[in-house]
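Asker: following is a predicted model, sequence given first.
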Amino acid sequence: MEWKSIVPLAVFIPFISTAQNKIQERPNIVVFLVDDMGWQDTSLPFWTERTQWNNLYETPNMERLANQGMMFTQAYGCSVSSPSRVSLLTGTNAARHRVTNWTLEKNKSNDDKSDVIQPPDWNINGICQTYGIAHTYQVTSLAQILKDNGYHTIHCGKAHFGAKDTPGENPYHLGFEVNIAGHAGGGLASYSGAENFGNRTDGQKSPLQAVPDLDKYWGQDIFVTEALTLEAKKALDHAQKLDQPFFLYMAHYAIHIPIQKDMRFYQKYRDKGMTEIESAYASLIEGMDKSLGDLMDYLEINGIADNTIILFMSDNGGLAATSRSSVLHTQNSPLNSGKGSAYEGGIREPMIVSWPAKVKKQSKNDEYIIIEDFFPTILEMANVKKYNPIQPVDGKSFVPLLTGEGNPSKGRKLYWNFPNVWGPSGPGIGATCSVRDGDWKLIYYYDSGKKELFNIAEDIGEVNDCSDKRTDIVKRLSKDLGQYLRRVDAQRPTFKNTGHPTLWPDEV
């Protein structure tokens, strides 16, 4: 009897207390990813001054998030969607993982036609978790590692990691325990619940871009942005019942085309004198911002805001580079060009991080980071100290930038490789590779051998090409870029007239 009365108190109670403490020490993590959002598509200025766009758009919840955390003024993604999303989930640079353009259908490239070059045989099927799938990059995803280390993992919204009818199409296969509306599609057929989000009910085949899983909202006057937010909150209701932290990957389809009117916000922008399409675009932005605010409200109401990290990011620049005037609805000024471009307008993104008690409120960081850095950063935030993914990790944790304890960007170079033909024409669009080293950025065009050099600190709009004046820097960065691309086994196009590969930047 004495043994029974002593052992439970001495052995088991301390063990339970320790387990509870470990749970409390591990923060919840929300990645809030926006689709095609430009650096200036917000009332929150990421430049040194406000622009006319900051005065037109209304994103009060981005401002609210920035007030409780840190803004990054030089956060970079890739110039199109799938490469950025794959790099976020894998920590791998796009030059290495070779998912360099957007994916959709199995074994089908989405490259446009060129009279000069043929794009390489890139990983058109995206990523997957298993061996033997053609044209894929096998990975251990961020979600899988978090799941294996005790996190409840939720995917909500746009996936775009793998092509249709491949394992990577479904977020379940990449470590997400919950998947809401994520599939192979990178765009969406319709934002409107009244239009069933593009799904057909007449027996005809639905388009590939029809949004799945949200049939309970079909026929209703609701936007997909709102429907996804409601479903995310339901998933968080369940997550709170579990004795484990959660990872919510909230990846909105907004603000990708088609540009449709969210009537909750549309008229106010018309009243500002904006055109119909500009007002519709602005309404998509504010609808996205409302979703952010609703999730922040949820965290506060449920008493978990103080133990939840929020990382806000866009996958690529706003659609401002195209010459197709029918879809011109935004500008990235003072940045040059937009989505699909090697210029800053295609790759520089709005980014905010809120980490209660860790990140100084209302702070700003001007060091540069890149999308693959999210992978090691989030794992460090989650206190996952040991992990061994199949793929190499190129990203660097930016936790020291958040806490003020170091600068991993000092002396670092950033690299991009896009050996593809995206489609629309515009400034900086083409098969390119590029490198950022401090203030200098070199862009190399595979088809022509042309090189451009810009001092980003002095010329954020990339209008003054310094390649003729600073040949020493061009030579140094060309050598560095060429060596990097070979080291990671990157791809390059071939010339159609000869069948020979294009030259590396240090061969020109």
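Answerer: Cool, the structure landed.

Asker: only C-alpha atoms for contact and neighbour calcs from this point on.
Answerer: OK.

Asker: and the longest helix for this protein?
Answerer: Longest helix in the chain, counting residues (DSSP state H): helix 276-301.

Asker: then this one, side by side with the first:
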Amino acid sequence: MMKIHKLHFLLSFFAVALLSGCTPTKEQSPNIILFMVDDMGWQDTSVPFWHKKTPYNKRYHTPGMERLASEGMIFTQAYASSVCSPTRVSLMSGMNAARHRVTNWTLRRNASVDATDSILSYPDWNVNGLQPVDSIERSTYATMLPQILKDNGYFTIHCGKAHFGAMTTPSANPLNCGFDINIAGHAAGGLGSYLGEQNFGNKEKGFHSEPWGVPGLEKYHGDSIFITEALTIEAKKALDSARISNKPFFLYMAHYAVHIPLNADKRFYQKYLEMGLPESEAKYASMIEAMDKSLVDLMDYLDENKLTDNTIILFMSDNGGFSLRPRAGELHTHNSPLQSGKGSAYEGGIREPMIVKWPGKVSQKSICDDYLIIEDFYPSIIEMAGIDNFSTPQTIDGKSFVPMLLEQNNKKQERDLFWHFPNNWGPTGPGIGATSTIRSGEWKLIYYYANQQCELFNIPEDIGEHTDLAASMPDKVNELALKLGNYLRSVDAQRPTSKTTGKLVPWPDEAGDIHQ
């Protein structure tokens, strides 16, 4: 008798569904916004990502980030690569930089941007970036994150900086990378100007000029608008299209801000001048607040269109904050208490501000002190989207941080993180140079290829990396150097060559007697 009642119930359910013009479906997939900022440092916000507020947290005004943090989870130890292209390739492929070999920033096809050096020659890294096809020389082939989302029913939007692959290669156009809509994305990782009056770096009004002119925003040329605002307006229009499509959306909101040049956003500039900041720092602060206003506008859009409860927002930066000229003040200090900045293996070059809001899943005002790295976003977003049946030609190194979000991770910091930069970025400064690095629990080891020396730091006790413990703790150096060397060999990582010997520089665990 119970079976009959159950059958009657099911028949009634399907009848109602058919009469209402719909069919039973699985739980609706969440919308996802990945809000990626360029060159934003760990301290470029009024949200403290440390155990206390610092002078920089008091300088900047980011109410959008404060709002997001109050509604989600802060990650105090989120890491990326020290420069942009390695980060973005890891993000879109799930691979560590040592494996994908896009270890410096990309621009022109088959052309390396490595600066020359008197000590080292640099390897033939993948200067053409990440590609959706396997036919492009000196590139890494992968199924990119938006393609997986698109293949699983998502409406995918790219807005802002792409920088996936070199000029004239397929991935220079985000439409070849799994995006349904591309707004202003192309091969370059920077721009000539943030100002509409200057045509966003294009030489002529109404036209696109490579490499530093931003494409696709010609209707704003000659206007007084700041590009951060223009991109936000266009992103909301694209979200309108997504709503019409009746699909869940993935918006990759990848701002050009706050990369140089330093241009003042007039909406916010004056108040920072009145705070007594030097002109360049007032410009930078206005760019930070303009970026934050974009976040506010997108969150308001979700509220207005009743999308908030089913939309995940992930906030992240691609590398440490820029701490060179034209920034004012002492160089390499703009991310204090972290040492150095963009391009450095020190924390100032790789530790990022990260926040995740997942309504109904992530506790509000929560904090995660465990560490993660940029390639972890790939499997995490796929899991958050509810996708469990996919395949890729690439090996995925990233590990999902969903257990951290759901506070299910009871074994913290047992995993090792790796960075690999066998290149010459150009600038000089603390931690800047050809390096390989491991973070293992509270310990961090940096290996410098130029002098084949190691530095060892206890990060929780010495967040500024001021006390090198390598000489006093040779056993720990040996342990971490072996782990680092084994990992680099396992992924067939590249190494610089010594100009003195003509041979490849030794691996970290093979570098003479420095670990004895």
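Answerer: Alright, I've got the coordinates. Keep in mind that what you see is a predicted model, and the values were worked out from it rather than measured.

Asker: work out the TM-score between the chains.
Answerer: Once superposed, chain against chain, the TM-score is 0.95 (TM-score structural alignment, normalised by the length of structure 1); 501 aligned residues with a C-alpha RMSD of 2.1 Å.

Asker: just tell me the aligned range of the longest helix of structure 1 in structure 2.
Answerer: Aligning helix 276-301 of structure 1 against structure 2 (TM-score structural alignment) gives residues 279-304.

Asker: could you do stretch 167-180 of structure 1 as well?
Answerer: Matched against structure 2 by TM-score structural alignment, stretch 167-180 of structure 1 falls on residues 170-183.

Asker: now do the matching stretch: distance from first to last residue.
Answerer: 16 Å (C-alpha to C-alpha, to the nearest Å).

Asker: and the contacts of that stretch?
Answerer: 130-133, 144-148, 150, 155-160, 162-166, 185-187, 216-217, 231, 234-235, 238 (C-alpha atoms under 8 Å, 6 or more residues apart in numbering).

Asker: what about Leu230 of structure 1, which SS state?
Answerer: Classification of Leu230 of structure 1 using DSSP: H, G, I helix; E, B strand; the rest coil returns helix.

Asker: again, but for Pro392 of structure 1
Answerer: Pro392 of structure 1 falls in the coil class when you classify it by three-state DSSP.

Asker: burial count for it?
Answerer: Pro392 of structure 1 has 15 neighbours, counted by other C-alpha atoms under 10 Å.

Asker: for the alignment partner in structure 2 of it, which non-adjacent residue is closest in space?
Answerer: Per TM-score structural alignment, the equivalent position to Pro392 of structure 1 in structure 2 is Thr395. The shortest distance from Thr395 of structure 2 to any non-neighbouring residue, by C-alpha to C-alpha, 6 or more residues apart in numbering, is to Met95 (6.6 Å).

Asker: host element of the aligned residue in structure 1 for the one you found?
Answerer: Aligned by TM-score structural alignment, Met95 of structure 2 pairs with Thr92 of structure 1. Using DSSP states H and E, Thr92 of structure 1 sits in no helix or strand.

Asker: sorry, back to before: can you give the distance from the longest helix of structure 1 to the centre of its chain?
Answerer: 17 Å (C-alpha atoms, centre = their mean, to the nearest Å).

Asker: same check on stretch 176-193 of structure 1?
Answerer: With C-alpha atoms, centre = their mean, you get 15 Å for stretch 176-193 of structure 1.
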